[in-house]
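> this one's structure only:
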């Protein structure tokens, strides 16, 4: 005759689960309290505000003159933004990199070889062709009564123009005004750059904050996609050799400058610097006025 389990024996597994859950909750709460106390102690020792960012407020024309003219070299630098620093291969470009002799050299190269009237006029045919492609796409949609998202179409137009200027190719189906294959990478990059990065406001905890919030992982994935694209384009031009014609695109001009520096044994323009310039030019988005009269 089998023994009938008592009520206490039936409840024992439930009691064990309850005690295990209570123990886990206790240790979790203890860890949170300990972390908070350590954080407050650390901030008190350093006498810093949580998430503070040094800011200069200019409240009069006289102070603005001192900041922008008299003391411009002391106050003209850029903030140290983790995402931008990664994308620019350690601040090797011009747009938001801190002021330094290297920045001055990079700016001189940019103005001399890319922003003068001659290279801009040299790419006018590519811009006109992309505008005609967009107009043909819109006209074909009108014939069949299809709606057209002009905002998306204009973004596709700019994407194709930039790709033609930087790499000499469209990265999009021939004869169509559509977003290129790097459209997804561009959207993710814009999302990362425009998002809130806690590590920029908590420099002392930047590494683990960016890891916990997922910024580091998304940034590294996006950066690798860009780096693979740039490496592919650079190797394509290296395989073409020094005798290949310079088509005037940003990538070709940069590779020509690299070869010239190597022949002169200067080596100031590194491979990473080339990629940083390519990234800035590829992600740059001009407005409609610049499309009419680009500089």
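Thanks, I have the structure now. Just so we're clear, the structure is a prediction, and the values are computed from it rather than from any experiment.
> rest of the way, CA atoms for contacts and neighbours
Noted.
> show me where the stretch 1-150 of the chain has its helices.
Here the stretch 1-150 of the chain has its helices, by DSSP state H, counting those that start in this stretch, at 7-46, 61-65, 72-75, 82-87, 101-113, 117-122, 124-143, 150-167.
> gap between the first one and the chain center?
Averaged C-alpha coordinates place helix 7-46 at 40 Å from its chain's average position (Cα atoms, centre = their mean, to the nearest Å).
> for residue 197, which of the helices of the stretch 1-150 of the chain is the nearest?
With Cα to Cα, the closest approach to residue 197 among the helices of the stretch 1-150 of the chain belongs to helix 82-87: 8.3 Å.
> quick one: residues in contact with the closest one.
With contact meaning Cα atoms under 8 Å, 6 or more residues apart in numbering, helix 82-87 is reached by 91, 96-97, 192-193, 199-200, 219, 223, 276, 279.
> try it against this one:
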């Protein structure tokens, strides 16, 4: 369907066939990203992979991500760290958040796990659990990340009514505050790594992603200034018989596509995982009935890392524990919280009962 957000024409693709047209057939024509307040403020004038317009700079940053940082070899290098973090989280589940009821805040535990994995790969640091760097600082940084996801999911007045004064846009003020905190946190880690490099305290065996980026920068990569490093760390065509004017923003409605009855049947809204048995459905961008990582030129470069981490974490949680709802509570999946990503409106509160001996978790 065709909409208009302020002065911006918008086309929404809500079926697998429409998604295929934009993400594959006409991928090159729609590979750029519209300029936005979030890209301008949070990642320093669209300096990163997510917000940068399609062009030489974006292609270079994407190449660094896929050939230097997120290769199969690099991901495998951190295999033992992933295993240990998941084991640590499973052991932590033996102590409930509410000891009287035994209730565990599953989202909080998984958030801490994810944060530890990412910061260890990026900066060689852990922030939650034993032998951590600065748990209080990490919690504040997580609040900044959560705030960033919230504000990026809001309706930014300036993006759609650019002639209005910026001081009228509440999202703009919040973005500046969040960006300041975000850049300070990442800037401190960049300075710390630079000092270690000067003092020869790093070697190839303990390189993290930030070391690699700094090495590329110091070896003359003009596309990798500090603002780019921080951001890496956080046309006309006719489509399906319709004329899509130049400058149109295309939104791929992955929510509707995953619930499309023509692709999934009349029971599309039912939790029925056995529907995938015996199928060769590919969620890596080849098929368009489900596009959790996108497809085409703008596909998520962290897909392999995400799948590896999710499978490892979920397998350990299901193998190591029996899960049940607290007495009198039920999991309500009908209410959602809209941000940059989609979350359950309420935290996932469950009771975990170990299925294994403590020493084997």
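Great, that's in hand. All figures in this text were calculated on a predicted structure; none of them were measured in a lab.
> picking up where we left off before, out of the helices of the stretch 1-150 of the first structure, nearest to residue 262 of the first structure?
Proximity of those to residue 262 of the first structure was assessed by Cα to Cα; the nearest stretch is helix 101-113, lying at 16.1 Å.
> buried set for the closest one?
Of all the residues in helix 101-113 of the first structure, those buried under the rule 16 or more other Cα atoms under 10 Å are 102-103, 106, 109-110, 113.
> with stretch 223-235 of the second structure instead?
223-225, 227-233.
> stretch 24-40 of the first structure maps to which residues in the second structure?
Aligned using TM-score structural alignment, stretch 24-40 of the first structure spans no residues in the second structure.
> and that stretch, what's buried?
Neighbour counts over stretch 24-40 of the first structure (16+ other Cα under 10 Å) mark no residue as buried.
> save the buried residues of helix 101-113 of the first structure as TSV, and put in distance to residue 294 of the first structure too.
TSV is the format used below for these (distance: Cα to Cα, whole Å):
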residue	distance to residue 294 of the first structure
102	27
103	24
106	21
109	19
110	15
113	15
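> which pair in the residues you listed spans the largest distance?
The span of the buried residues of helix 101-113 of the first structure, defined through Cα to Cα, is set by 102 and 113 at 16.6 Å.
> how about residue 84 of the first structure, what's its match in the second structure?
Using TM-score structural alignment, the equivalent of residue 84 of the first structure in the second structure is residue 39.
> could you measure from residue 214 of the second structure over to residue 192 of the second structure?
Applying Cα to Cα, to the nearest Å, the value for residue 214 of the second structure to residue 192 of the second structure is 12 Å.
> ok, the equivalent of residue 157 of the first structure over in the second structure to residue 24 of the second structure distance?
Alignment note (TM-score structural alignment): residue 157 of the first structure maps to residue 113 of the second structure. In this view, residue 113 of the second structure and residue 24 of the second structure are 34 Å apart by Cα to Cα.
> of the two, who's got more company?
residue 113 (24 against 17; other Cα atoms under 10 Å).
> now do that one against residue 127 of the second structure, distance only.
In this view, residue 113 of the second structure and residue 127 of the second structure are 10 Å apart by Cα to Cα.
> thinking again about what came up before, could I get the helices of the stretch 1-150 of the first structure as a markdown table with distance to residue 260 of the first structure?
Shown next, in a markdown table, are the helices of the stretch 1-150 of the first structure (distance: least, Cα to Cα, whole Å):
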| stretch | distance to residue 260 of the first structure |
| --- | --- |
| helix 7-46 | 50 |
| helix 61-65 | 41 |
| helix 72-75 | 31 |
| helix 82-87 | 26 |
| helix 101-113 | 13 |
| helix 117-122 | 19 |
| helix 124-143 | 27 |
| helix 150-167 | 20 |
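> about what we covered before: quick one: neighbours of the match of residue 84 of the first structure, just the number.
Applying other Cα under 10 Å, we find 21 residues neighbouring residue 39 of the second structure.
> ok, the residue lying closest to it once chain neighbours are set aside - contacts?
Excluding its sequence neighbours, the residue lying closest to residue 39 of the second structure (Cα to Cα, 6 or more residues apart in numbering) is residue 46, at 4.6 Å. By Cα under 8 Å, 6+ apart, residue 46 of the second structure lies in contact with 35, 39-40, 52-53.
> mind doing that once more with 7 Å?
Applying Cα atoms under 7 Å, 6 or more residues apart in numbering to residue 46 of the second structure gives the contacts 39-40, 52.
> hang on, residue 137 of the first structure packs against residue 175?
No. Look at residue 137 of the first structure against residue 175 with Cα atoms under 7 Å: they stay out of range, at 8.3 Å.
> could you tell me which residues touch both of these two?
Listed as contacting both residue 137 of the first structure and residue 175 by Cα under 7 Å, 6+ apart is no residue at all.
> buried set for the longest helix along the second structure?
Scanning the second structure for the helix with the most residues, using DSSP state H, yields helix 170-198. For helix 170-198 of the second structure, the neighbour count (16+ other Cα under 10 Å) marks 171-172, 175-176, 178-179, 182-183, 185-187, 189-190, 193-194 as buried.
> elements contacting it?
Under the contact criterion of 3 or more Cα pairs under 7 Å, 6 or more residues apart in numbering; DSSP states H and E, helix 170-198 of the second structure touches helix 37-41, helix 135-152.
> superpose on the first structure and give me the mean offset of the shortest one.
Spelled out, that is helix 37-41 of the second structure. Its aligned residues in the first structure lie a mean 1.8 Å from helix 37-41 of the second structure after superposition (mean Cα distance after the TM-score superposition for the first structure).
> how far out from the middle of the chain is that helix?
Offset of helix 37-41 of the second structure from its chain centre (Cα atoms, centre = their mean): 17 Å.
> same check on stretch 43-53 of the second structure?
Put simply, stretch 43-53 of the second structure sits 15 Å off its chain's centre (Cα atoms, centre = their mean).
> what does residue 8 of the second structure align to in the first structure?
Aligned partner of residue 8 of the second structure by TM-score structural alignment: residue 53.
> please apply the same query to residue 177 of the second structure.
Aligned partner of residue 177 of the second structure by TM-score structural alignment: residue 221.
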